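Trainee: here is the input, now give the coordinates:
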Amino acid sequence: MMDHTHSNGCQVPEDQQTKIDEIRKLLGPLPEKSSIYCSDECIARYLVARNWNVKKALKMLRETLAWRLHYKPEDIRWEDVAEEGETGKIYRTSLKDRYGRSILVMRPGYQNTKSVKGQIRYLVYCMENAIMNCEPGQSQMVWWIDYDRYKVSNISFKATKETAYVLQEHYPERLGVAILFNPPKYFEPFWKLARPLLDVKTREKVKFVYSDDPTTTEIVQDLVGIDSFDSFDEYAARLRFDFDEYSARMREDDIKVSLFWKTKQVNGSVLPSFSDFDEDSEESSRRNGVVGSEIKSEGEIVEINGHG
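Mentor: Below you'll find the predicted structure:
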């Protein structure tokens, strides 16, 4: 049986590629951004989430495409959600785990707003940013859920239900592992209520870790790669949050997001990763047909953010 190679370098068995091609055919012509979104790797994630059942995966993917057309997650910018992010209740650390996965820190005890709608919008922004910052060939991330300052008043079943729905229905197979760090005793009854909201695959990825329990911290050492630090506490300290520093990082990433989508739309080539826009930005811009604030392709100039 012949294997196929995706743009991320992964080998795909022929029978799986046949199902990917079948879904692509059934989807038919798509709007430009939807077409960009539906890479082979993307379609494969939906198939995996539905145990390679084409009919179920197709339904799930179509619902996500409809959601993305309406919600426009790729158009959310830091300035739109900065108020939600002031306390660092969700943020992407600059660290990666040993597999090159982005680490998204979630601190429910630092909740600073009441609107579930606003909270979900910020979560979506953070998810999109973490995905963009995964290393080439890596599509999953780590959630580090820190229960520092967590109180009973922080418990919101409505927000949890909405979060579980968005993440499972529209970001399938994006979670590598979820580390619940030092959850208090009074979290246990809530977990019993929330657990059924998660599918079996997701529940298996949830790991409870306590800083005073070596048997659980070993889980983190193995999965996240803490052994490269002097201690567990040193690693946890590296997950710190500084609003001004983080805001600057997110604004830089927002520029890369514009380049990311518009380069693909103009060039029609393999979708670039964020790494293509790091290091020497001018050199990477030339590689992707981008010079300064413009994208140039076959004599055509497309302005970004209204600047030429």
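
Trainee: C-alpha only now, for contacts and for neighbours.
Mentor: Noted.

Trainee: does the closest residue to residue 160 other than its chain neighbours sit in a helix, a strand or a coil?
Mentor: Setting aside the residues directly before and after it, residue 160 is nearest to residue 194 in space (CA to CA, 6 or more residues apart in numbering), at 7.3 Å. Residue 194 falls in the helix class when you classify it by DSSP: H, G, I helix; E, B strand; the rest coil.

Trainee: can you show me the strands along the stretch 1-150 of the chain?
Mentor: Assigned by DSSP state E, counting those that start in this stretch, the strands in the stretch 1-150 of the chain fall at 3-5, 11-13, 90-96, 102-106, 141-146.

Trainee: quick one: the third one to strand 141-146, angle?
Mentor: So the one you mean is strand 90-96. 120 degrees (axes from the mean of the first three to the mean of the last three CA atoms, to 10 degrees).

Trainee: for strand 90-96, packing partners?
Mentor: strand 102-106, helix 116-132 (3 or more CA pairs under 8 Å, 6 or more residues apart in numbering; DSSP states H and E).

Trainee: quick one: buried residues of the last one?
Mentor: Buried residues in helix 116-132, counting neighbours by 16 or more other CA atoms under 10 Å, are found at 119-132.

Trainee: and this one, please, so the two structures can be compared:
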Amino acid sequence: MDLRSANSQNGMNGEAKPDECHYISDADLVKIMKMREIIAKDDPAPKVADDATLRRFLYARESNVQHASELYIKYRKWRQTFVPHGCISETVITNELKKNMVCMQGFDKKGRPIAVVILKRHKPCHKALEDTKRYFVYTFDKMASRTSSGQEKFTIIVDLEGWTYKHVDIRGYLALLEILQNYYPERLGKLYFIHLPYIFWAAWNIVCPFVDKKTKQKVSIVENKDIRTTLLMDIDESQLPEIYGGKLPLVPVQDAVVPNLPAN
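Mentor: This is a model prediction of the structure:
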């Protein structure tokens, strides 16, 4: 299914505008072949990902074959230990799912699936950090499964309304940032922060040094007066959540239907 037909089935208005091409250039294919050689030397037994996946790792490391290969090897070892069964079962994150912290519905104008993170529904607890990490791996996997051929990225809206000091979890944010940047490279298309409380900048100044250059380029910190206008630049009203003046209700991520996703 091409991107236009996929978006039509998902109710998008107009023509999709993917920000990446499904076609892989000859130059990239040569580098991907070299990556496969390096990865095979580390461990020849496991199945290596497809070309499109390896290209994401390549782009995340500025087309440096050695660095991209090392990142993929690190990813594969992490995946084998953290997600040994191929996916995170809902049965191991029931407490996190009850919070309905993440909702997933709609697509932006480039065909990227949209998630809304209601951050006030998360309260820091050192004992629950691993559960939080599993919950977001479950979420990232589900969003990645909802992407189309030729469009491998997703969009995240972080809503900070009602977010106060008691909700601040720097340790958790840094853990999730590491997972997103190292294990889901080139998956993030856009990241919005909206409904900013006065403490946002204090937290951002702590986290910001750990945000890599590519991720920073995708971040949009939106003033309250500009929320609707800014979101509508990238998201059609028909795909925008109702709470931001759009047409779609919020759907908890566990209730969002994703074709071909393994059942929990």
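
Trainee: what's the TM-score here?
Mentor: With the length set by TM-score structural alignment, normalised by the length of structure 2, the two chains reach a TM-score of 0.81; 239 aligned residues with a CA RMSD of 2.6 Å.

Trainee: and the residue nearest to residue 160 of structure 1, what does it touch?
Mentor: Residue 194 of structure 1 makes contacts with 157, 160, 161, as judged by CA atoms under 8 Å, 6 or more residues apart in numbering.

Trainee: now distance to residue 42 of structure 1 and secondary structure too, for these, in a markdown table please.
Mentor: Shown next, in a markdown table, are these (distance: CA to CA, whole Å; DSSP: H, G, I helix; E, B strand; the rest coil):
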| residue | distance to residue 42 of structure 1 | secondary structure |
| --- | --- | --- |
| 157 | 30 | helix |
| 160 | 25 | helix |
| 161 | 24 | helix |
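
Trainee: adding neighbour count, write those out as a markdown table.
Mentor: Converted to a markdown table, the contacts of residue 194 of structure 1 look like this (neighbours: other CA atoms under 10 Å):
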| residue | neighbour count |
| --- | --- |
| 157 | 12 |
| 160 | 14 |
| 161 | 13 |
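
Trainee: what's the closest of these to residue 291 of structure 1?
Mentor: residue 160 (43.1 Å; CA to CA).

Trainee: corresponding residue for the closest one in structure 2?
Mentor: Taking TM-score structural alignment for the superposition, residue 160 of structure 1 sits opposite residue 173 in structure 2.

Trainee: any idea how far the residue nearest to residue 160 of structure 1 is from residue 261 of structure 1?
Mentor: Between residue 194 of structure 1 and residue 261 of structure 1 the computed distance is 36 Å (CA to CA, to the nearest Å).

Trainee: tell me what the lengthiest helix in structure 1 is packed against?
Mentor: In structure 1, taking DSSP state H as the definition, the longest helix is helix 243-267. Here helix 243-267 of structure 1 touches helix 32-37, helix 78-81, strand 294-297, going by 3+ CA pairs under 8 Å, 6+ apart.

Trainee: check which residues of stretch 255-264 of structure 2 are buried.
Mentor: residue 258.

Trainee: quick one: the helices in structure 2?
Mentor: Counting by DSSP H, the helices of structure 2 are 3-9, 26-42, 51-60, 65-82, 94-98, 129-145, 170-183, 200-207, 213-216, 227-234.

Trainee: now do the contacts for residue 61 of structure 2.
Mentor: 67, 68.

Trainee: map it across to structure 1 for me.
Mentor: Match for residue 61 of structure 2 (TM-score structural alignment): residue 50.

Trainee: do residue 163 of structure 2 as well
Mentor: That one, residue 163 of structure 2, aligns with residue 150 by TM-score structural alignment.

Trainee: and the gap between its match and residue 35 of structure 1?
Mentor: 41 Å.

Trainee: what about these two, which has more around it?
Mentor: Set residue 150 of structure 1 next to residue 35 and count neighbours by other CA atoms under 10 Å: residue 150 wins out with 19 against 15.

Trainee: from what I see, the more buried one and residue 109 are in contact.
Mentor: Yes. Judged on CA atoms under 8 Å, residue 150 of structure 1 makes contact with residue 109 at a distance of 3.8 Å.

Trainee: who's in contact with the equivalent of residue 211 of structure 2 over in structure 1?
Mentor: For residue 211 of structure 2, the aligned position in structure 1 is occupied by residue 198, per TM-score structural alignment. Going by CA under 8 Å, 6+ apart, residue 198 of structure 1 touches 164, 168.

Trainee: distance check, residue 198 of structure 1 against residue 29 of structure 1.
Mentor: Residue 198 of structure 1 is 33 Å from residue 29 of structure 1, by CA to CA.

Trainee: cool, residue 139 of structure 1 as well?
Mentor: 25 Å.

Trainee: of the two, give the one with the bigger neighbour count.
Mentor: Ranked by neighbour count (other CA under 10 Å), residue 139 of structure 1 and residue 29 place residue 139 first, with 22 against 10.

Trainee: from residue 94 of structure 1, how far out is that one?
Mentor: In terms of CA to CA, residue 139 of structure 1 sits 17 Å off from residue 94 of structure 1.

Trainee: can you report how many residues lie near the aligned partner of residue 186 of structure 1 in structure 2?
Mentor: Counting by TM-score structural alignment, residue 186 of structure 1 lines up with residue 199 in structure 2. Neighbours of residue 199 of structure 2 under the rule other CA under 10 Å: 12.

Trainee: if we can go back for a sec, closest one to residue 233 of structure 1 out of the buried residues of helix 116-132 of structure 1, please.
Mentor: Closest to residue 233 of structure 1, out of all of the buried residues of helix 116-132 of structure 1 and judged by CA to CA, is residue 130, at 23.7 Å.

Trainee: just confirm the closest one contacts residue 142, I think it does.
Mentor: No. Residue 130 of structure 1 is beyond contact range of residue 142, at 9.4 Å (criterion: CA under 8 Å).
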